[in-house]
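Student: prediction below, plus the sequence it came from.
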Amino acid sequence: MKNNVRSTLLKTTTGHTISVTIFSPEKSNNKSIVISSATGVLQKYYSKFATHFSTLGFTVYTFDYYGIGKSKTKNIKQNTADLYTWALDQAAVIKFAKQEQLQHKITLVAHSIGGQLIGLNPEIHLVDSIVTIASQTGYWKYFKGFYRLRMIVFWYALIPITTPLFGYFPAKKLGLFENLPRHVVYQWRKWGVHPEYMFSEFSDLQFSNIKCNVLSLSFPRDSYAPKETVDWLASKFTNTKVDRRHLIPEDLQIEDVQHFGFFREQFKDSLWQLTENWIGTH
């Protein structure tokens, strides 16, 4: 089945514009998928996953959060976006997807911080199912051994020292991900040093209002989202059924997945198939 790809600029409720890519199928199954990226990961990383699902009949939307990738419209030092801004980006794309295809059921596929932003998304009621991939709390005490030390250094040294120095978080220079606006990392750090993470700043979050089915996936040897951290976030969906799965690669006879592997094409016949089957029944 063929598909076509187009890009557009979408204005959000904050007044800025973000870049959205739409993967349209040749023959629609009347379902849409919105992919919400991990921190500092560009939408192009998800293009093979999006292309695959569009060949199955889904209309798929990817986007870059404001301040990175194709949504970087000004000097990053002047960018005032924070994580709430990014949650409104997620909301804007979901609303856009619904307006484009009114009859479609929408699945939000949220990677890492994308699943956290659900709590701040005022349009989350528009989705019909949610799949979170390694979405977690970043509170450092949920990590163990070397990875706990790495989180401590990240929250207490890397961000506080480098961000004022550069005027933004120089993630590329550190070999991490895309550079981030300073208010994004300052707010992220504020959460990461508190046991209640984002709940320490926001008491009225959307997690408890969600009624649709949720699939929460995690993987062993994911140093950015250990099982306990994903369990924590999954527990916040208090008024719906959460299908919580910690998938063991050896049991599925697949290669290691860790934090970023899920969206690699090599998992088309395993993890992607599992996701398609779950969406089909939920």
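Tutor: In hand now; what should we look at?

Student: rest of the way, CA atoms for contacts and neighbours
Tutor: Fine.

Student: and the one residue sitting closest to the centre of the chain, which helix or strand is it part of?
Tutor: Against the mean C-alpha coordinate of the chain, by CA atoms, centre = their mean, the closest residue is residue 114 at 2.3 Å. Following DSSP states H and E, one finds residue 114 within helix 113-116.

Student: report the next helix or strand after that helix in sequence order.
Tutor: Following helix 113-116 toward the C-terminus (DSSP H and E): strand 129-133.

Student: which residues touch the next helix or strand after that next one?
Tutor: Next in sequence after strand 129-133, counting helices and strands by DSSP H and E, comes helix 145-153. The contact list for helix 145-153, computed with CA atoms under 8 Å, 6 or more residues apart in numbering, reads 140-143, 223.

Student: next, residue 33: secondary structure please.
Tutor: At residue 33 the chain is in strand, as set by DSSP: H, G, I helix; E, B strand; the rest coil.

Student: take the one below as the second:
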Amino acid sequence: MSDEAILSSTISGQPISIRCEDGVVLGGHLWRAARSAPVGSVIINPATGVLARYYHRYAQFLARRGFDVLTYDYRGIGQSRPQQLRGCHYRWREWGERDFEAVLQFMVKHRRDGPLMVVGHSIGGFLPGLAASAGMIDRMLTVGAQYAWWGEYAPRRRLRLFVKWHIVMPTMTAFYGYFPGRRLGWLEDLPRGVANEWSFRGRRFESSHPKGERKEVLRRMAAVTAPILAVAVCDDELGTVPAVRRTLDYYTGAQRTAVLLTPSDFGRDTIGHFGLFHDSHTAGFWTDTLSWLQEERNPWPASSVNSGG
């Protein structure tokens, strides 16, 4: 098949189920590269309360360009939602320690060729460091990666966001036994534990863990050696530069580069926290990401704001 035919072909994701160590079953899709020898494997970690299907078009884009791609929903969300969400105590930390760990092991088992990479959106860029096997990751691309500490929300929106996520959300969660995000039109419904971790998160992520476990959390984050390219967008009210840097500060064992992009870089007026994964960015941001995923080359060197490691 010619390159032109591959790029115009329709690639469907194969439905998969992944069993976590504690017996929870996650739903997802595996998108096989449109060539016999893939250039690598990519796991896409969603943002909090965002269905995996939001990233399916980006997954298909990557599969057309030679990557095997895995998309999945965290426990409590979408295809991984239990029959009864009320009273479910799934937590953010389990999305990393159990869900991502199981997905990573699955991808290692089914990988064919090339490096193993992660594209993490929002909390999805922080969770890899909680997995025991995160040392198997070869490269990471994060977009707006942070864990929603209110003190680093964009100053112009901080009060509104504090009321929304740290007053309304815990109040609604206490009443319903889960957060009814879909009913409010804010995001997908969230398990009680996830919603409360977000609402009551302190300055330090590990503060939500028992004191005896906090050193292990930091050790796991530091054990990640995969180079990280962290993308921030100037009009992202959640993934601000300080919030993105805070996430990178946990990955002390990795070479870290942060870039700050603007809507005007892509001929837009706004992008925000979610816009870069919309398929209107196929010829722009999506194509740019191939430089990092294929060659470990930063496609936005002039936009670098910090680096480490």
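Tutor: Yep, it's here. Bear in mind the structure is a predicted one, so any value in this text is a computation, not a measurement.

Student: quick one: TM-score?
Tutor: The TM-score (TM-score structural alignment, normalised by the length of the first structure) is 0.93; 280 aligned residues with a CA RMSD of 1.8 Å.

Student: re earlier: map the residue nearest to the centre of the first structure across to the second structure for me.
Tutor: Under the alignment (TM-score structural alignment), residue 114 of the first structure maps onto residue 124 of the second structure.

Student: ok, residue 125 of the first structure next?
Tutor: Using TM-score structural alignment, residue 125 of the first structure pairs with residue 135 in the second structure.

Student: I'd say residue 13 of the first structure and residue 87 touch.
Tutor: No. The criterion here is CA atoms under 8 Å, and residue 13 of the first structure misses it with residue 87 at 10.9 Å.

Student: so between the two, which is more surrounded?
Tutor: Using other CA atoms under 10 Å as the criterion, residue 13 of the first structure and residue 87 rank with residue 87 on top: 24 against 12.

Student: list the contacts of the helix or strand containing that one.
Tutor: Using DSSP H and E, residue 87 of the first structure maps to helix 83-100. With contacts defined as CA under 8 Å, 6+ apart, helix 83-100 of the first structure is touched by 10-14, 18, 20, 32, 34, 36, 61, 63, 65-66, 104, 106, 117-118, 120-124, 126-127, 183-184, 187-188.

Student: the following helix or strand past that helix vs the second structure, average offset?
Tutor: For helix 83-100 of the first structure, the following helix or strand on the C-terminal side (DSSP H and E) is strand 105-111. Taking mean CA distance after the TM-score superposition for the first structure, the mean distance separating strand 105-111 of the first structure from the aligned residues in the second structure is 0.7 Å.

Student: show me what strand 105-111 of the first structure packs onto, helices and strands only.
Tutor: Judged by 3 or more CA pairs under 8 Å, 6 or more residues apart in numbering; DSSP states H and E, strand 105-111 of the first structure is in contact with strand 31-36, strand 129-133.

Student: neighbours of the equivalent of residue 291 of the second structure over in the first structure, how many?
Tutor: Counting by TM-score structural alignment, residue 291 of the second structure lines up with residue 277 in the first structure. Using other CA under 10 Å, residue 277 of the first structure has 11 other residues around it.

Student: and what of residue 198 of the second structure?
Tutor: Residue 198 of the second structure sits with 21 neighbouring residues when counted by other CA under 10 Å.

Student: now do the one 3 residues further on
Tutor: Using other CA under 10 Å, residue 201 of the second structure has 18 other residues around it.

Student: list the residues that contact the residue lying closest to it once chain neighbours are set aside.
Tutor: Nearest non-adjacent residue to residue 201 of the second structure, counting by CA to CA, 6 or more residues apart in numbering: residue 149, 6.1 Å away. The contact partners of residue 149 of the second structure, taken as CA under 8 Å, 6+ apart, are 198, 201-203, 243.

Student: which one of those residues is nearest to residue 144 of the second structure?
Tutor: In terms of CA to CA, no member of the contacts of residue 149 of the second structure lies closer to residue 144 of the second structure than residue 243, at 8.3 Å.

Student: pretty sure the closest one is in a helix, no?
Tutor: Yes. The assignment for residue 243 of the second structure by three-state DSSP puts it in a helix.

Student: so what's it up against?
Tutor: 145-149, 152-153.

Student: as CSV, these with distance to residue 261 of the second structure would be great.
Tutor: Formatted as CSV, the contacts of residue 243 of the second structure follow (distance: CA to CA, whole Å):
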residue, distance to residue 261 of the second structure
145, 14
146, 16
147, 20
148, 20
149, 21
152, 18
153, 17
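
Student: on that earlier part again, and of the contacts of helix 145-153 of the first structure, the nearest to residue 5 of the first structure?
Tutor: Nearest to residue 5 of the first structure among the contacts of helix 145-153 of the first structure, counting by CA to CA, is residue 223 at 33.7 Å.

Student: do I have it right that the closest one meets residue 257?
Tutor: No. With contact defined as CA under 8 Å, residue 223 of the first structure does not reach residue 257; the gap is 11.1 Å.

Student: what about whatever residue of the first structure lines up with residue 229 of the second structure, neighbour count?
Tutor: By TM-score structural alignment, residue 229 of the second structure lines up with residue 215 in the first structure. By the other CA under 10 Å criterion, the neighbourhood of residue 215 of the first structure contains 20 residues.

Student: now residue 215 of the first structure: how far from residue 75 of the first structure?
Tutor: Using CA to CA, to the nearest Å, residue 215 of the first structure is found at 37 Å from residue 75 of the first structure.

Student: and for residue 25 of the first structure?
Tutor: Distance from residue 25 of the first structure to residue 75 of the first structure, by CA to CA: 36 Å.

Student: then residue 10 of the first structure?
Tutor: 19 Å.

Student: cool, residue 271 of the first structure as well?
Tutor: Distance from residue 271 of the first structure to residue 75 of the first structure, counting by CA to CA: 38 Å.

Student: between those two, which one's more packed in?
Tutor: Taking neighbours as other CA under 10 Å, residue 271 of the first structure and residue 75 compare with residue 271 leading, 22 against 10.
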